[in-house]
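**Q** Sharing a sequence plus its predicted fold:
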Amino acid sequence: MINFQPNWTSSPGNTINDILKNRSIEVPVFAKKIDESTDLVIKLIEGSIKINNELASKLSNELGTSRSFWINREEHYRSLLKVNQPKVMSNWISSLPIKDMIKFGWIKDSNNLEKECLNYFGVSDVYAWYTKYTNTNTLSFRKTETYKSDLASIFSWIRRGELLSNKYPLNEWNKQKFLDSLDEIKTLTREKNPKKFLPKLISICSDCGVVLAIVPTPKNCPVSGVVKFIGNRALIQMSFRYLSDDQFWFTFFHEAGHLILHNPENPILEIDKKVIDEKEKEANDFAQEVLIPYYLKEEMMKIRGNKKKIVGFSIKAGVSPGIVIGQLQHLKIIRFEYLNGYKRRYDWSDINETLESLKLS
């Protein structure tokens, strides 16, 4: 029997999730016990599918509750939806970056924005969205008051990467192959134009089972990147924030570090942070080591602001001058406002043209 009182204003999926957590049962294990797919159980927990008589019987047999409990639980929840849905839906729609979602072509500008948004997120109703996206395990990043109001925009941005991932070849994640490819990827940092390096970068990543999705950020989405797993593939999603070579490449190798070092169970989001946790520090160190190996660090520190030496050192290190300048700024060897003119700047028109040619926009 259930040893706690369920919250009847939440979805039946929340009750199922609470019971599984209370009994330390993993979702795949539970799915096997009730002879259903893991994907179905996830959707059940999210509230995306309804509990029918067959599912109610399976839940009853495995969780020690009556079949009528789950039928009544489902009916009670759905009745609440009908009463509260209009107000909740209106609040949800107003929280989303609708103008940018339309501008970027993520949704259509129609008379039924509710349906457009539900289809975009792949949920049956707004309550299923809240169940899916407000779970405390949905993201791994430092949560502060500053970012709470941005979550709807952040989830909208992440969802676009998930949808784009379906356009990529279905190669399985291969950690060793990806690690071995980083030296080849590093040579692309010296390419000036995204039209040249993006197709090569995307192809190398795809061959290793890594989806590299480039997605512009909507309003109130202060994100540079996110890394997560979608089934047996890895996703690195980047926003090209700041449109400079040092920021783009450091973020890429930082995300690569998360994949290789941490094999994250939950998405790890990159937002400008003053406080760096252990995993973030490890990913930073990984990116720095790939770009400027430790044995070259002392030599780089001595360059200081000498432009000629920076160019010569960048050739020796096999990276662009902008990356060297970015590292010197990060280490406070030179001021952040110094030598930024030597960084390569990107243009969204080049990026979009490249993605459109690859059919990945």
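**A** That came in fine, so what should we check first? Keep in mind the model is a prediction, meaning the values are calculated, not measured.
**Q** going forward, measure contacts and count neighbours with C-alpha atoms only.
**A** Fine.
**Q** Buried residues of the biggest helix by length in the chain, list them for me.
**A** The helix spanning the most residues in the chain, taking DSSP state H as the definition, is helix 67-95. Neighbour-count burial for helix 67-95, counted by 16 or more other CA atoms under 10 Å, picks out 67, 70-71, 73-74, 76-78, 81, 85, 92-93.
**Q** packing partners for that helix?
**A** When contacts are defined as 3 or more CA pairs under 8 Å, 6 or more residues apart in numbering; DSSP states H and E, helix 67-95 sits against helix 12-22, helix 53-63, helix 113-121, helix 126-133.
**Q** Now do the helices for the stretch 151-300 of the chain: every range, in order, please.
**A** Applying DSSP state H, counting those that start in this stretch to the stretch 151-300 of the chain gives helices spanning 151-164, 175-187, 194-207, 245-262, 278-291, 294-303.
**Q** Distance from stretch 116-134 to the middle of the chain?
**A** The chain centre lies 17 Å from the centre of stretch 116-134; the measure is CA atoms, centre = their mean, to the nearest Å.
**Q** now the angle from the longest helix of the chain to helix 113-121?
**A** 110 degrees (axes from the mean of the first three to the mean of the last three CA atoms, to 10 degrees).
**Q** gap between helix 67-95 and the chain center?
**A** With CA atoms, centre = their mean, you get 28 Å for helix 67-95.
**Q** Just the angle for it relative to helix 126-133, thanks.
**A** 90 degrees.
**Q** Skip ahead from helix 67-95 and say which helix or strand is next.
**A** Remark: after helix 67-95, the chain's next helix or strand is helix 98-103, criterion DSSP states H and E.
**Q** returning to what we had before: now render the helices of the stretch 151-300 of the chain as JSON lines, adding mean neighbour count and distance to residue 19.
**A** Shown next, in JSON lines, are the helices of the stretch 151-300 of the chain (neighbours: other CA atoms under 10 Å; distance: least, CA to CA, whole Å):
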{"stretch": "helix 151-164", "mean neighbour count": "20", "distance to residue 19": "26"}
{"stretch": "helix 175-187", "mean neighbour count": "15", "distance to residue 19": "34"}
{"stretch": "helix 194-207", "mean neighbour count": "18", "distance to residue 19": "38"}
{"stretch": "helix 245-262", "mean neighbour count": "21", "distance to residue 19": "28"}
{"stretch": "helix 278-291", "mean neighbour count": "18", "distance to residue 19": "30"}
{"stretch": "helix 294-303", "mean neighbour count": "13", "distance to residue 19": "49"}
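**Q** Comparison target, given below:
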Amino acid sequence: MLVLVPSIKKAHVSGVARWLNLHKALIQLSLSGKTNDRFWFNFFHEAAHILLHDKENIFLDEWNSEESLKSEQEGEADRWSREFLIPLEYKGELAKLKYETDMIDFAERIGIHPGIVVGRLQHDRLIDPSWMNDLKVNLHFQEIESV
């Protein structure tokens, strides 16, 4: 089951993964400050916890936690998500992308959104975090008036 929830101010929680019972898992994501690259990374990170880790654990992930402080399971979920979105076979090619058109072409060829490519390059410090953010899509909840 996937649940999208508003964030709690100053909590910095990006996602939760846990088993509700032996047959039903829950992934809960916040959209706070989310762009599509972060959303999909977080979704697949939480999915990795469900697929790879103990059913008794609850995984609560903060978007700003330092790499050096992460557990082995958090590191494994990070790697799984990264490689699911952009497989290792593209690592060398990914490092050569410098221009917006290159990123768009690369993303189209491997079947992902260009914002995910930009986010990965920013995270890996291959491009500056302020570059090409226009290729990302901002996500937010839309209020629906009840009738």
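**A** Thanks, I have the structure now. On a predicted model such as this, the values are computed, not experimentally measured, just so you know.
**Q** Any idea which of the helices of the stretch 151-300 of structure 1 gets closest to residue 357 of structure 1?
**A** Comparing the helices of the stretch 151-300 of structure 1 by their distance to residue 357 of structure 1 (CA to CA), the top pick is helix 194-207, with 9.4 Å.
**Q** rewinding a little: redo the helices of the stretch 151-300 of structure 1 as JSON lines? Include distance to residue 232 of structure 1.
**A** Output for the helices of the stretch 151-300 of structure 1, formatted as JSON lines (distance: least, CA to CA, whole Å):
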{"stretch": "helix 151-164", "distance to residue 232 of structure 1": "13"}
{"stretch": "helix 175-187", "distance to residue 232 of structure 1": "11"}
{"stretch": "helix 194-207", "distance to residue 232 of structure 1": "12"}
{"stretch": "helix 245-262", "distance to residue 232 of structure 1": "13"}
{"stretch": "helix 278-291", "distance to residue 232 of structure 1": "22"}
{"stretch": "helix 294-303", "distance to residue 232 of structure 1": "33"}
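**Q** quick one: which of those helices is nearest residue 13 of structure 1?
**A** Evaluated over the helices of the stretch 151-300 of structure 1, closeness to residue 13 of structure 1 peaks at helix 151-164, with 20.3 Å, by CA to CA.
**Q** Now do that closest one: which elements does it pack against?
**A** Packed next to helix 151-164 of structure 1, using 3+ CA pairs under 8 Å, 6+ apart, are helix 113-121, strand 210-214.
**Q** can you give me the angle the last one makes with helix 151-164?
**A** Orientation check (the same axes, to 10 degrees): strand 210-214 of structure 1 against helix 151-164 gives 130 degrees.
**Q** and what of the first one?
**A** Taking the same axes, to 10 degrees, one finds that helix 113-121 of structure 1 is oriented at 60 degrees with respect to helix 151-164.
**Q** Can you mark which positions in helix 113-121 of structure 1 are buried?
**A** Judged by neighbour count (16+ other CA under 10 Å), helix 113-121 of structure 1 contains these buried residues: 114, 116-118, 120-121.
**Q** Of all the helices of the stretch 151-300 of structure 1, which one comes closest to residue 343 of structure 1?
**A** helix 245-262 (6.4 Å).
**Q** Can you pull out the residues in contact with the closest one?
**A** Helix 245-262 of structure 1 is contacted by residues 175, 179, 189, 224-227, 234, 236, 238, 240-241, 264, 279, 282-284, 286-288, 290-291, 320, 322-326, 343-346 when judged by CA atoms under 8 Å, 6 or more residues apart in numbering.
**Q** rerun that using 6 Å as the cut-off
**A** 240, 283-284, 286-287, 322-323, 326, 344 (CA atoms under 6 Å, 6 or more residues apart in numbering).
**Q** Over to stretch 3-21 of structure 2?
**A** 25-30, 32, 46, 55, 58-63.
**Q** Show the buried residues in those residues.
**A** The buried subset of those - by 16+ other CA under 10 Å - is 25-30, 32, 46, 55, 58-59, 61.
**Q** Out of those residues, which is nearest to residue 94 of structure 2?
**A** Nearest to residue 94 of structure 2 among those, with distances taken as CA to CA, is residue 46, at 24.0 Å.
**Q** Map that closest one across to structure 1 for me.
**A** Here residue 46 of structure 2 is matched to residue 255 in structure 1, going by TM-score structural alignment.
**Q** Provide a list of residues in contact with residue 2 of structure 2.
**A** With the criterion set at CA under 6 Å, 6+ apart, residue 2 of structure 2 makes contact with 26-28.
**Q** Show me those that map onto strands.
**A** 26-28 (DSSP state E).
**Q** returning to that earlier point: please identify which of the helices and strands packed on helix 67-95 of structure 1 is closest to residue 41 of structure 1.
**A** helix 12-22 (8.9 Å).
**Q** Give the buried residues for the closest one.
**A** Buried, per 16+ other CA under 10 Å, within helix 12-22 of structure 1: 12-17, 19.
**Q** continuing past that helix, what's the next helix or strand?
**A** Using DSSP H and E, the helix or strand that follows helix 12-22 of structure 1 in sequence is helix 27-33.
**Q** quick one: the next helix or strand along the chain from that next one aligns where in structure 2?
**A** Proceeding N to C from helix 27-33 of structure 1, the next assigned helix or strand is helix 38-46, under DSSP H and E. Aligned by TM-score structural alignment, helix 38-46 of structure 1 falls on no residue of structure 2.
**Q** any idea how far helix 38-46 of structure 1 is from the chain center?
**A** On CA atoms, centre = their mean, the centre of helix 38-46 of structure 1 falls 20 Å from that of its chain.
**Q** could you list every residue that touches the corresponding residue of structure 2 for residue 322 of structure 1?
**A** Under the alignment (TM-score structural alignment), residue 322 of structure 1 pairs with residue 115 of structure 2. Listed by CA under 6 Å, 6+ apart, the contact partners of residue 115 of structure 2 are 37, 135-136.
**Q** and which of the buried ones among the contacts of stretch 3-21 of structure 2 is nearest to residue 106 of structure 2?
**A** residue 46 (25.6 Å).
**Q** Appreciated, that's everything.
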